[in-house]
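Asks: This is a predicted model, with the sequence first.
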Amino acid sequence: MKIKKVLNSSVVLAVNDQNQEFILLGKGIGYGKKAGTTLESNSYNQVFVPVSNGNVEQLLTSIAQSSPKLIEIAQKIINYATDSLNTKLSDALYVSLLDHLKFALEREEHGIVITNKVYWEIKTYYSKEFSVGTYAVKLLNQEMGTKFSDQEASNIAAHIINAENGSDDRRDALKASQIIGRIVNIIKYQFQGGINDSAPNFQRCIVHIKFLIERIIADNMFENDDPAIFAIVKSKDEQAFQIAQKVSDYIKIKFGEPLTDEELMLMTMQIQRIDK
């Protein structure tokens, strides 16, 4: 590895023999060093972050303004999220998470508490991502001496959700959580409280709603391929179809257009299963 740029005394941008860029962290790794200096492998023993995304400049700026300890914590959180969720996360997560952690520490230092308005929704409908947030909070409290609560876990979970969806805009996760909660309440209200929240069919319906909202936000709703099948599903259970229609009406209010016939049919089928 050779240094390409010194970010601070503990962080450098380096390249290998294949001209691939990496961010290397180690105590004193950049102290007194210049571009072109060769680094031994034992000089970057804290964190090793490959750079292969379009947010390199943002990432370099964030890292240069962060302590090596906080960068290491961010890396541990991302590694834990990748392993526990078993999915590839957007490279933009490095920037958004590190910036969020720095801001969270500043808030904590000044005693500023921000309540997450969709805490319950994220905890309930994104339980795996929320568990990553819980891990992150525990790690922060242990390593930084903070006293973050589960509220902060839901904030971090929002970044993980967006990274799964390829977005670096935290508002998407918050918006999705609010809408999912509202749709679930619409369905539960129509059943007049007669739904077992832990029933497998109801849980499958929630998963379907999550993916539906992701498709809507991405402007990628399923299109209707067979009007005949749609008509059969509609006639099979009029009550389920009417509930699905109420969901579609709500979607139109939030996004400006209702569900496509294909999405309406799939929602009807999910609601039909809840009652079984």
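Replies: Here it is on my side, so go on.
Asks: from here on, contacts and neighbour counts on C-alpha atoms
Replies: Will do.
Asks: and Ser235, what does it touch?
Replies: Contacts here follow C-alpha atoms under 8 Å, 6 or more residues apart in numbering; on that basis Ser235 touches nothing.
Asks: Count the residues that sit near the residue nearest to Phe130 when sequence neighbours are not counted.
Replies: Leaving aside its chain neighbours, Phe130 sits nearest to Ala157 (5.1 Å; criterion: C-alpha to C-alpha, 6 or more residues apart in numbering). Residues lying near Ala157 (other C-alpha atoms under 10 Å) number 29.
Asks: any idea how far Ile232 is from Ala157?
Replies: Per C-alpha to C-alpha, to the nearest Å, Ala157 is found 40 Å from Ile232.
Asks: What segments of the chain are strands?
Replies: 2-8, 11-15, 21-25, 47-50 (DSSP state E).
Asks: Kindly reformat the ones you listed as a markdown table containing distance to Leu105.
Replies: Output for the strands of the chain, formatted as a markdown table (distance: least, C-alpha to C-alpha, whole Å):
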| stretch | distance to Leu105 |
| --- | --- |
| strand 2-8 | 21 |
| strand 11-15 | 20 |
| strand 21-25 | 21 |
| strand 47-50 | 20 |
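Asks: Make a markdown table from those strands and add mean neighbour count and distance to Ile78 to it.
Replies: Formatted as a markdown table, the strands of the chain follow (neighbours: other C-alpha atoms under 10 Å; distance: least, C-alpha to C-alpha, whole Å):
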| stretch | mean neighbour count | distance to Ile78 |
| --- | --- | --- |
| strand 2-8 | 20 | 22 |
| strand 11-15 | 24 | 19 |
| strand 21-25 | 24 | 15 |
| strand 47-50 | 15 | 11 |
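Asks: Could you double-check that Leu13 sits in contact with Met1?
Replies: No. Taking contacts as C-alpha atoms under 8 Å, Leu13 lies outside contact range of Met1: 9.7 Å.
Asks: put this beside the first:
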Amino acid sequence: MKISQILNNNVAIVKRGSNEIIVYSKGVAFKKKPGQEITSEEIQKTYVLDSHDKLEHFSFLLSNTKDEYLQMVNQIIAYGEEKLKTCVSDYLYLTLLDHLDFTIKRIKKNQFIKSPLSWEVKKFYPEHYQIGLYAVSIIQKTMDIECPTDEAVAIALHFINLQNDTNNANHQIKAMETVRDILAIIKYHFHINFDEDSMNYIRLVTHLQYFVTRLLKHDVYDSDEQELNNQIRSLYPEAYSCVNKIRVYVRDAFQSELTNDEETYLMLHIHRVTQREERN
């Protein structure tokens, strides 16, 4: 394979057939020049991007990032693939490297972001959350810095979203329509207009997006926590009444029943967003 461009001592862009790919290995491009050959035995990892724009973006990131960042990304994705028993696209290396670079910069400036999705990710995507926790441990060990566990949620979402990207266009349209319909049920039940810039509204919509994705995939989760469910029903009777309307809608649209856990989380999110809107 002939070198097209050298990004640093460890990374280069090479020609493979009519395509350009990125190759990585310790010292693979050291003292080499464009036009020279690199053998497959010299390469530790290849990255194949499906568009020229992505290739340019990844190339820029690799040219301006530290080698240990890429090594961390390689470790995290290898762990994630083993945990989920799947192979990810090379696009995840790009997005995760970008995320990691930004995260470490924020941590060094003591800028921390609390994820609004901690409940959902821990509860409904425990394996993905374990990947996030592993990533946090790698960051702390490699960079010798304190990385908050909220970052585990943010990193887990990269793996969750990657799986959701495999949905076909019809599923995406159905998901958007379903979220819209459920929001309409809430809006007309409580006779309110949403503040679409509020954190409670954003939390609700995000929860609905993941909820609908699970419905479309028939991925049902229920821990039978009936006591908590009963408490929330008693505390927020109007939210429970609204959820019963959503239950009928879900039954008709998906031939599926709401589980205790889904019902509980919907009541909590609906109570938060409607209480805030009513006060306003």
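Replies: Arrived safely, thanks for sending. Bear in mind the structure is a predicted one, so any value in this text is a computation, not a measurement.
Asks: circling back: right, and the strands of the first structure - which one's nearest Leu98 of the first structure?
Replies: strand 47-50 (12.9 Å; C-alpha to C-alpha).
Asks: Show me what that closest one is packed up against.
Replies: For strand 47-50 of the first structure, the contact count by 3 or more C-alpha pairs under 8 Å, 6 or more residues apart in numbering; DSSP states H and E identifies strand 21-25, helix 68-85 as packing neighbours.
Asks: which of those sits most buried?
Replies: strand 21-25 (a mean of 24; mean count of other C-alpha atoms under 10 Å).
Asks: mean per-residue distance, that strand to the second structure?
Replies: If you overlay the two and look at strand 21-25 of the first structure, the average distance to its match in the second structure is 2.7 Å (mean C-alpha distance after the TM-score superposition for the first structure).
Asks: Other residues contacting that strand?
Replies: Contact with strand 21-25 of the first structure is made by 10-16, 44-52, 68, as judged by C-alpha under 8 Å, 6+ apart.
Asks: before we move on, the earlier item: any chance of the helices and strands packed on strand 47-50 of the first structure in TSV, plus distance to Leu174 of the first structure?
Replies: Below are these laid out as TSV (distance: least, C-alpha to C-alpha, whole Å):
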stretch	distance to Leu174 of the first structure
strand 21-25	31
helix 68-85	19
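Asks: Looking at the ones you listed, which is nearest to Lys236 of the first structure?
Replies: helix 68-85 (37.4 Å).
Asks: Report the angle between that closest one and strand 2-8.
Replies: Helix 68-85 of the first structure and strand 2-8 are oriented at 110 degrees to each other (axes from the mean of the first three to the mean of the last three C-alpha atoms, to 10 degrees).
Asks: Could you list every helix and strand in contact with helix 68-85 of the first structure?
Replies: Counting by 3+ C-alpha pairs under 8 Å, 6+ apart, the packing neighbours recorded for helix 68-85 of the first structure are strand 47-50, helix 93-109, helix 127-144.
Asks: Can you add distance to Val118 of the first structure and give the ones you listed back as TSV?
Replies: Formatted as TSV, those follow (distance: least, C-alpha to C-alpha, whole Å):
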stretch	distance to Val118 of the first structure
strand 47-50	32
helix 93-109	17
helix 127-144	12
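Asks: of all these, which lies closest to Asp249 of the first structure?
Replies: Closest to Asp249 of the first structure of these, according to C-alpha to C-alpha: helix 127-144, at 27.5 Å.
Asks: after superposition, how close is that closest one to the second structure?
Replies: Compared with the second structure after the fit, helix 127-144 of the first structure shows a mean deviation of 0.8 Å (mean C-alpha distance after the TM-score superposition for the first structure).
Asks: List the contacts of that helix.
Replies: Identification of contacts with helix 127-144 of the first structure by C-alpha under 8 Å, 6+ apart yields 73, 77, 80-81, 84-85, 122-123, 146-150, 152-158, 160-161.
Asks: need the contact list for the nearest residue to Ser256 of the second structure once chain neighbours are set aside.
Replies: Leaving aside its chain neighbours, Ser256 of the second structure sits nearest to Val250 (6.3 Å; criterion: C-alpha to C-alpha, 6+ apart). Neighbouring residues of Val250 of the second structure by C-alpha under 8 Å, 6+ apart: 256-258.
Asks: Now distance to Ile131 of the second structure and neighbour count too, for these, in a markdown table please.
Replies: Listed next are the contacts of Val250 of the second structure as a markdown table, based on distance: C-alpha to C-alpha, whole Å; neighbours: other C-alpha atoms under 10 Å:
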| residue | distance to Ile131 of the second structure | neighbour count |
| --- | --- | --- |
| Ser256 | 30 | 15 |
| Glu257 | 30 | 16 |
| Leu258 | 28 | 20 |
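Asks: from those, which is closest to Leu117 of the second structure?
Replies: Leu258 (19.9 Å).
Asks: My read is that the closest one contacts Arg247, right?
Replies: Yes. Assessed by C-alpha under 8 Å, Leu258 of the second structure is found in contact with Arg247 at 6.2 Å.
Asks: who touches Trp62 of the first structure in this structure?
Replies: Small correction: residue 62 of the first structure is Ser, not Trp. Counting by C-alpha under 8 Å, 6+ apart, Ser62 of the first structure has contacts 95, 98-99.
Asks: among the residues you listed, who's most crowded?
Replies: Greatest neighbour count in these, by other C-alpha under 10 Å, goes to Leu98: 22 neighbours.
Asks: Show me what that residue aligns to in the second structure.
Replies: In the second structure, the residue paired with Leu98 of the first structure is Leu97, using TM-score structural alignment.
Asks: dump the residue contacts of its match.
Replies: Going by C-alpha under 8 Å, 6+ apart, Leu97 of the second structure touches 61, 69-70, 73.
Asks: what's the answer for Leu105 of the first structure, then?
Replies: Leu105 of the first structure neighbours (C-alpha under 8 Å, 6+ apart): Thr146.
Asks: Could you pull out the buried residues of the helix ranked longest in the first structure?
Replies: The residue-count maximum for a helix in the first structure (DSSP state H) belongs to helix 170-190. By 16 or more other C-alpha atoms under 10 Å, the buried positions in helix 170-190 of the first structure come out as 170, 172-174, 176-181, 183, 186-188.
Asks: other SSEs contacting it?
Replies: In terms of contacts (3+ C-alpha pairs under 8 Å, 6+ apart), helix 170-190 of the first structure is packed against helix 119-125, helix 150-164, helix 200-217, helix 238-255.
Asks: Out of the ones you listed, flag the one nearest Glu40 of the first structure.
Replies: Minimum separation from Glu40 of the first structure across these (C-alpha to C-alpha) falls at helix 150-164, 32.8 Å.
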